[in-house]
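J.: Predicted model follows, preceded by the sequence.
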Amino acid sequence: MVTAPTVTAPVTTAAAGPVPADAPRAALVARARIRAEPDGRGATALPVLSGAGPLAPRRTRDADGGARVVLVGSMAAPLGGDRLALAVEVADGAALTVTSAAATISLPGPGPAHYDVELTVGEGARLDWCPEPVVAAAGSHLLLHTRITLAAGARLRYREEQILGRHHDWARAAGPGRLTSRLTVRRAGRLLLDQRTDLGPGAPGWDGPAVLGGHRATGQLLTVGHPPPAPPRWPEAGDAALLTLPDPDARLLIAAAPDALALRRVLDGD
């Protein structure tokens, strides 16, 4: 099911006519939902698969006995001023993998863009979250907040990758955009992780030795209820560390690397 996005635009009483080239762009407000639950035959059904605006979830071939959804970007977004939201719920006993067809590119506009992601995983359920990177294009500012709620017996593999600027942004000395993100994870009501990062122009010390140290890509792999990821084996590609969270069943691999390819190799253990 695809629902139309809600668009907010300036109100005017003037007569209809051509839109001026310099007219302010209307902000886009869009929310998508995915719900996975057991189908009673040993597989996973998707009773809710709704998209809006640039968020177009599509079911593909099932993987590992569970459902698989690819997020397809149906339009350029997020642009400054946009407000996007995605809610994913994996019911008890279901299994879901979520990927994306391409990177999410944050583009400049009037004010920061907002992207809120809610991931809920039930008892005995599994979620593999591995979309393509978020890229902060020159002049943009994205506020990204991901909230993850896990039942006691839930399993999670969560990969997050953030790229500061596109190649041609750096080639023309425009630099990257700004990416302000927060990741909050709770399991059985207990807080496992509340992480905040602020990278890009305007963020204090973001490119200094204590933060990115000259790297342009950063990311992390969070595993809960899975065997921990292997310690990083590619130190010449960047900097990485494997951390144990308050729950002994949870591990966090964090990395910074010179580019997206090197970052992916560190997180994948290549």
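T.: Right, received. Where do you want to start?
J.: make it CA atoms for all contacts and neighbour counts henceforth
T.: Fine.
J.: Show me what the longest strand seen in the chain is packed up against.
T.: If you go by DSSP state E, the chain has its longest strand at strand 27-38. The contact analysis (3 or more CA pairs under 8 Å, 6 or more residues apart in numbering; DSSP states H and E) places strand 27-38 against strand 6-8, strand 44-50, strand 55-63, strand 83-90, strand 95-100.
J.: Quick check: which of those is nearest to residue 123?
T.: Counting by CA to CA, residue 123 lies closest to strand 83-90 out of the helices and strands packed on strand 27-38; the figure is 9.2 Å.
J.: take a look at this one as well, against the first:
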Amino acid sequence: MSLAATARIVAAADGGLPVLTGEGPLAPRRTRATGPYTRVTVVGAMSAPLGGDRLALHTEVRDGARLLVDSAAATVALPGRGGAPATYDLVLTVGEDAELRWLPEQLVSAAGSELRMRTVVDLAPTARLVLREEQVLGRHAEEPGTLLSRLTVRRAGRPLLDQELGYGPGAPGGWDGPAVLAGHRATGQLLVVDPEFADRPVETRLLGEHAVVAPLAGPAALVTAVAPDALVLRRALDEALAELAPERVGSGHGIR
């Protein structure tokens, strides 16, 4: 039987979480952090998403707040009994002089699954964002499921990034070809939006053998990478994260 579940996170400038609710497999929990960030870890309370499931996670970072969201484990998309695709919608809003670090674990597309994932981000002009996405196509020694993913980011109401990716047997042809994954089974990206990039934009360059960083008008930087497995992919994105968006230090409300 498929399910519908929604979780909500609201972070305030004083370090509080006036809203922290979850349903079904989505269980957000406040966890210990350091520095100026309030930290929330999303715990999977049950296996999901299964085919036919409809999941949503809404996060609001109010003016002046600093929020880090991670997850306790990878999310595994699994086939359901009815054959319908699962959907997972992320809606992220970041206010003036606020910062969101969205750093979940990998999304694993298991054989036979079909997941349609949509992430929509709205940023105030002075907001900062660090957003990491990692997809692993198939568990060990298995073929991938079908994964369709769209990321839409707006800053000050204007489009900053809008891209759609598709992998697996239900995706448009060519996804595994030399111009896209070239046989790799792990792929991901790191998006960093920072007003400081207006004065010092990043330069387009390679990061290792299979990753590249490029500037976006916004101001922002986008790192894209492919890798043979999740571990190599994480190393590449961690290197980019440390360079482009190290955690800010100083007093704050990270420890509660």
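T.: Sure, I can see it. Values in this document were obtained by computation on a predicted structure and should not be read as measured data.
J.: TM-score, when you put one on top of the other?
T.: Comparison of the two superposed chains (TM-score structural alignment, normalised by the length of the second structure) gives a TM-score of 0.87, and 232 aligned residues with a CA RMSD of 1.5 Å.
J.: which other residues reach the longest strand of the first structure?
T.: 5-9, 44-57, 67, 80-96 (CA atoms under 8 Å, 6 or more residues apart in numbering).
J.: ok, now stretch 107-120 of the first structure?
T.: Outside stretch 107-120 of the first structure, the residues touching it (CA under 8 Å, 6+ apart) are 77-90, 106, 136-150.
J.: Quick one: residues contacting the corresponding residue of the first structure for residue 58 of the second structure.
T.: Aligned counterpart of residue 58 of the second structure in the first structure: residue 87 (TM-score structural alignment). The contact partners of residue 87 of the first structure, taken as CA under 8 Å, 6+ apart, are 31, 32, 33, 34, 117, 118, 119.
J.: In which helix or strand does whatever residue of the first structure lines up with residue 180 of the second structure reside?
T.: Alignment note: residue 180 of the second structure maps to residue 211 in the first structure; criterion TM-score structural alignment. Using DSSP states H and E, residue 211 of the first structure sits in no helix or strand.
J.: secondary structure element for the residue opposite residue 105 of the first structure in the second structure once aligned?
T.: Using TM-score structural alignment as the criterion, residue 105 of the first structure maps onto residue 76 of the second structure. Taking DSSP H and E as the definition, one finds residue 76 of the second structure inside strand 75-77.
J.: elements contacting that strand?
T.: For strand 75-77 of the second structure, the elements it packs on are strand 107-109, judged by 3+ CA pairs under 8 Å, 6+ apart.
J.: Go ahead and confirm residue 112 of the second structure touches residue 139.
T.: No - the criterion here is CA atoms under 8 Å, and residue 112 of the second structure misses it with residue 139 at 11.3 Å.
J.: neighbour-wise, which of the two wins?
T.: The neighbour comparison of residue 112 of the second structure against residue 139 (other CA atoms under 10 Å) goes to residue 112, with 19 against 15.
J.: Can you give me every residue that contacts the spatially closest residue to residue 226 of the first structure that is not a sequence neighbour?
T.: Counting by CA to CA, 6 or more residues apart in numbering, residue 226 of the first structure lies nearest to residue 155, which is 6.7 Å off, once chain neighbours are set aside. Shown in contact with residue 155 of the first structure (CA under 8 Å, 6+ apart): 121, 124, 125, 126, 127, 223, 224, 225, 226.
J.: What residue in the second structure is paired with residue 155 of the first structure?
T.: Per TM-score structural alignment, residue 155 of the first structure is aligned with residue 128.
J.: ok so, going back, quick one: which of the helices and strands packed on strand 27-38 of the first structure is nearest residue 185 of the first structure?
T.: strand 83-90 (14.2 Å).
J.: That closest one vs the second structure, average distance?
T.: When the second structure is superposed, strand 83-90 of the first structure averages 0.2 Å from its matched positions, counting by mean CA distance after the TM-score superposition for the first structure.
J.: The stretch 101-250 of the first structure: strands as residue ranges?
T.: 104-106, 113-121, 126-129, 134-136, 141-150, 155-164, 178-187, 190-199, 217-224, 239-244, 250-257 (DSSP state E, counting those that start in this stretch).
J.: The match of residue 180 of the second structure - how many residues pack around it?
T.: 16.
J.: and the gap between it and residue 257 of the first structure?
T.: 12 Å (CA to CA, to the nearest Å).
J.: Could you pull up the contacting residues of residue 217 of the first structure?
T.: Neighbouring residues of residue 217 of the first structure by CA under 8 Å, 6+ apart: 161, 162, 163, 164, 256, 257, 258, 259, 260, 263.
J.: In contact with the nearest residue to residue 169 of the first structure once chain neighbours are set aside, which residues?
T.: Nearest residue to residue 169 of the first structure in three dimensions, chain neighbours excluded: residue 175, at 5.4 Å (CA to CA, 6+ apart). Going by CA under 8 Å, 6+ apart, residue 175 of the first structure touches 138, 165, 169.
J.: want to throw those residues into a markdown table with distance to residue 194 of the first structure and neighbour count?
T.: Formatted as a markdown table, these follow (distance: CA to CA, whole Å; neighbours: other CA atoms under 10 Å):
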| residue | distance to residue 194 of the first structure | neighbour count |
| --- | --- | --- |
| 138 | 27 | 23 |
| 165 | 25 | 25 |
| 169 | 31 | 17 |
